[in-house]
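Colleague: would you be able to build a 3D model of this:
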Amino acid sequence: MNCYPSLTADTPEQSAEYFRLASKMLVSNNLTLNAINFCLFYAYVTGRDPQLTKRLGQILESDSSLTEDMATSLLEQYICQGNQAKLEDLSQDFLQIVVRMMNSLVRLAEKTSKSSQRMEVCADQLSNIEQLDAALPIIETVISETRQLSNQTLNLQADLNSAQSEIVSLKDQVTQAQQEASIDMLTGLLNRRGMSQILESFFTNVEESHPQLCLLMADIDHFKAINDRYGHLTGDKVLSRIARILVQQIKGSDSAIRYGGEEFIVLLPETKLSNALIVAENIRNGIGKLVLKQSNTREIMSKITISLGVACYKRDESIESLIDRADKAMYRAKGRGRNKTVLAE
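Modeller: Model prediction:
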């Protein structure tokens, strides 16, 4: 399940080019070179998040200026997904790298300027000398300056290579933070945030492509009674086993989500209603066959069942409406005796 567009590791050459483009955009838009802005524009120039690219592009093309608050909000929404502590840590790490690279460039520029001045002096001196012996000390000065510039260039290249490696490592940490922010730790399924990202992407393109989407809303029957009788650790085990069955019954671009508590959602893009009903029934029957034992007593637990509601996207429908219809269908399934699948109206 792909819960977020991954920031794949780039080669040092690619990282250097992204660094150059991000820095250039900051300058051309009269923006401060700080951690937030650099992280945001670095992600922007990679082009890996279409939603970020679209949103930031709209802001840059408009008459309004990008403020610090706007940049922070965009970075948190699209890159760190609300993980504020991780956002601040990674921002500071990026800033340290940028500052170090910029300082190296400034030092080289200063030394290059001074060397250029000394070279000009040497050139003037050589133009007035007629004897080779008199020219030798000046030539030695030129050679010395050339060597120093060469050494400075090599040192800068080493600094840049080191910084590029650190950027790749930091991007891996960003990817991990994104995944942690979008995944339910108990079941390994997507959480609501991860689901929102998928649905936002779907509804962003829905007017152009008119894709199909079916949504299953599922709720474990009598889950409170399971917790009360067997304990919350056993309840967690039930949730994990049901999550495993959901994953087994989906494929491709399908996604399974722990919506909250004992509620689950399954997203089935490009799926007809008839096939969505088949998936729902396979899930229901698979859960009905579960045989679970308590860890301490080895007592076989009572049968686990689940009620499901199935809704398919209607043109011009909102995300909230789609979820609400599936939710109401699920509650009708419970009202009809539970352990059933009901189609939404």
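Colleague: please make it C-alpha for all contacts and neighbour counts, starting now.
Modeller: Noted.
Colleague: mind listing what the closest residue to residue 189 other than its chain neighbours touches?
Modeller: Closest residue to residue 189 apart from its sequence neighbours, by C-alpha to C-alpha, 6 or more residues apart in numbering: residue 257 at 5.3 Å. Residue 257 makes contacts with 189-192, 194-195, 264-266, as judged by C-alpha atoms under 8 Å, 6 or more residues apart in numbering.
Colleague: want to throw those into JSON lines with secondary structure and neighbour count?
Modeller: Shown next, in JSON lines, are the contacts of residue 257 (DSSP: H, G, I helix; E, B strand; the rest coil; neighbours: other C-alpha atoms under 10 Å):
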{"residue": "189", "secondary structure": "coil", "neighbour count": "26"}
{"residue": "190", "secondary structure": "strand", "neighbour count": "26"}
{"residue": "191", "secondary structure": "coil", "neighbour count": "23"}
{"residue": "192", "secondary structure": "helix", "neighbour count": "19"}
{"residue": "194", "secondary structure": "helix", "neighbour count": "25"}
{"residue": "195", "secondary structure": "helix", "neighbour count": "24"}
{"residue": "264", "secondary structure": "strand", "neighbour count": "24"}
{"residue": "265", "secondary structure": "strand", "neighbour count": "28"}
{"residue": "266", "secondary structure": "strand", "neighbour count": "25"}
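Colleague: ok, residue 235 to residue 295 distance?
Modeller: 12 Å (C-alpha to C-alpha, to the nearest Å).
Colleague: could you check which of those two is surrounded by more residues?
Modeller: residue 235 (19 against 10; other C-alpha atoms under 10 Å).
Colleague: structure for this one too, so we can compare:
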Amino acid sequence: MSSEVDIDRSLNYGLKAIELSKAKQIPASPRNYELLFNYVSGENQELVGTVGKLLERDEPLSETVARRVYDEFLSPTKQAETVEEISGQLSDEIRQAMAVVHAAAGSSGAYGNSLEGVASRINDAATGADLKSVIETLALASREMERNSYELENKLAESENQINSLNERLEEMRTESRTDALTGIGNRKCFDETLAHEAATVDETQEELCLCIGDVDRFKKFNDTYGHQTGDRVLRLVASCIAGHVKGRDLAARYGGEEFAIILPQTNLRAAVTVADQIRERVMAKELVKKSTGESLGTITISFGVARYRLGEDVEELIKRADACLYAAKNGGRNQVKCEADAGVDLSMVA
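Modeller: Have a look, this model is predicted:
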């Protein structure tokens, strides 16, 4: 079912992108099409805001400006280049820190040699003047060592701060790459990676693992009636309800469009159904109100399909079963939860 929904949604976005290209006299290039497609889909709010402001202008969107926006938000090499840049800076900082340590080791060696020389001269000192000269030499060497130690401490502290800052940027990049920009929960990449990891873990531990896939009921009609901004509010509201019911190793993710997924490790089928039903009830209890007028837009409902992982299977089979259960929930009247153990769920196309 999700593939049919994705195709319809993609065709709709594609047609809107083409219409917008004609209306705004934007050259028909693959890059511009991808840019406008992402704009009308509304999934990247920063991109929507930037492109929206540009389209409000009277003049057509130039190739130069379109390329700049594309490179900023959609270029597939952008994140890789940023990670490579940060990694290079980290390597430089580590090399500098090592150089400081080696220099300090050299200073310590020189100080040790000075002490040995002073000890020899003390033994050979015949007069008070000789002894005074030895003491002055010792004091000078000690001050030099103290200065070097102070500089070493400052340089190492500076390097440590730089390295910590760069590590934080790398972690932010990693988190950003796994987070859905609109809803703030996990994105499809995060979902795919987490499900593969949890399945591999279960193959070793033989613990329970369940997957819930949910789809907002009649979302397209709602979106077309009230507009993309209100549709985005709906998606954020649903994501918030789902996120409020996950804990520990559980993962809430936006699976695509108006579909959401919940990965539930160490959870059996009936417990997973309970979680999905609690989320369904929480979503249904929310009333959406138009901010500008206070008008009630009614309630939102969501349907869920729930499946249990079978040891050693491909995770795609688990997804297909959860999707078949979701189809049964939709076909059965929406606003309900169906699992693979329920009567009326057809898994024949999955096997």
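Colleague: before we move on, back to that, of the contacts of residue 257 of the first structure, which is the nearest to residue 287 of the first structure?
Modeller: For these, the residue nearest residue 287 of the first structure by C-alpha to C-alpha is residue 264; the value is 13.0 Å.
Colleague: and the closest one? What does it align with in the second structure?
Modeller: In the second structure, the residue matched to residue 264 of the first structure (TM-score structural alignment) is residue 260.
Colleague: hmm, residue 251 and its match touching each other?
Modeller: No: with contact defined as C-alpha atoms under 8 Å, residue 260 of the second structure does not reach residue 251; the gap is 10.6 Å.
Colleague: just the helices in the second structure please.
Modeller: Along the second structure, counting by DSSP state H, helices occupy 2-23, 30-41, 45-55, 63-73, 78-124, 128-177, 188-205, 219-226, 228-243, 269-284, 315-331.
Colleague: so the fifth one versus helix 63-73, what angle?
Modeller: This means helix 78-124 of the second structure. Relative orientation of helix 78-124 of the second structure and helix 63-73, computed by axes from the mean of the first three to the mean of the last three C-alpha atoms, to 10 degrees: 60 degrees.
Colleague: packing partners for helix 78-124 of the second structure?
Modeller: The contact analysis (3 or more C-alpha pairs under 8 Å, 6 or more residues apart in numbering; DSSP states H and E) places helix 78-124 of the second structure against helix 128-177.
Colleague: again, 10 Å this time
Modeller: Here helix 78-124 of the second structure touches helix 63-73, helix 128-177, going by 3 or more C-alpha pairs under 10 Å, 6 or more residues apart in numbering; DSSP states H and E.
Colleague: out of those, which is closest to residue 41 of the second structure?
Modeller: For residue 41 of the second structure, the closest of those is helix 63-73, at 14.1 Å, according to C-alpha to C-alpha.
Colleague: for the closest one, grab the matching residue range in the first structure.
Modeller: Alignment note (TM-score structural alignment): helix 63-73 of the second structure is unmatched in the first structure.
Colleague: check which helices and strands that helix sits against.
Modeller: Counting by 3+ C-alpha pairs under 10 Å, 6+ apart, the packing neighbours recorded for helix 63-73 of the second structure are helix 30-41, helix 45-55, helix 78-124.
Colleague: can you redo the contacts of residue 257 of the first structure as a markdown table with distance to residue 288 of the first structure?
Modeller: Formatted as a markdown table, these follow (distance: C-alpha to C-alpha, whole Å):
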| residue | distance to residue 288 of the first structure |
| --- | --- |
| 189 | 20 |
| 190 | 23 |
| 191 | 24 |
| 192 | 26 |
| 194 | 27 |
| 195 | 26 |
| 264 | 16 |
| 265 | 18 |
| 266 | 18 |
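Colleague: residue 89 of the first structure: which of these is nearest?
Modeller: Nearest to residue 89 of the first structure, judged by C-alpha to C-alpha, of these is residue 194 at 22.1 Å.
Colleague: which residue sits closest to that closest one, ignoring its sequence neighbours?
Modeller: Nearest non-adjacent residue to residue 194 of the first structure, counting by C-alpha to C-alpha, 6+ apart: residue 182, 4.4 Å away.
Colleague: if I look at the counterpart of the one you found in the second structure, how far off is residue 140 of the second structure?
Modeller: Residue 182 of the first structure maps onto residue 178 in the second structure, with residues paired by TM-score structural alignment. From residue 178 of the second structure across to residue 140 of the second structure, the span is 57 Å (C-alpha to C-alpha).
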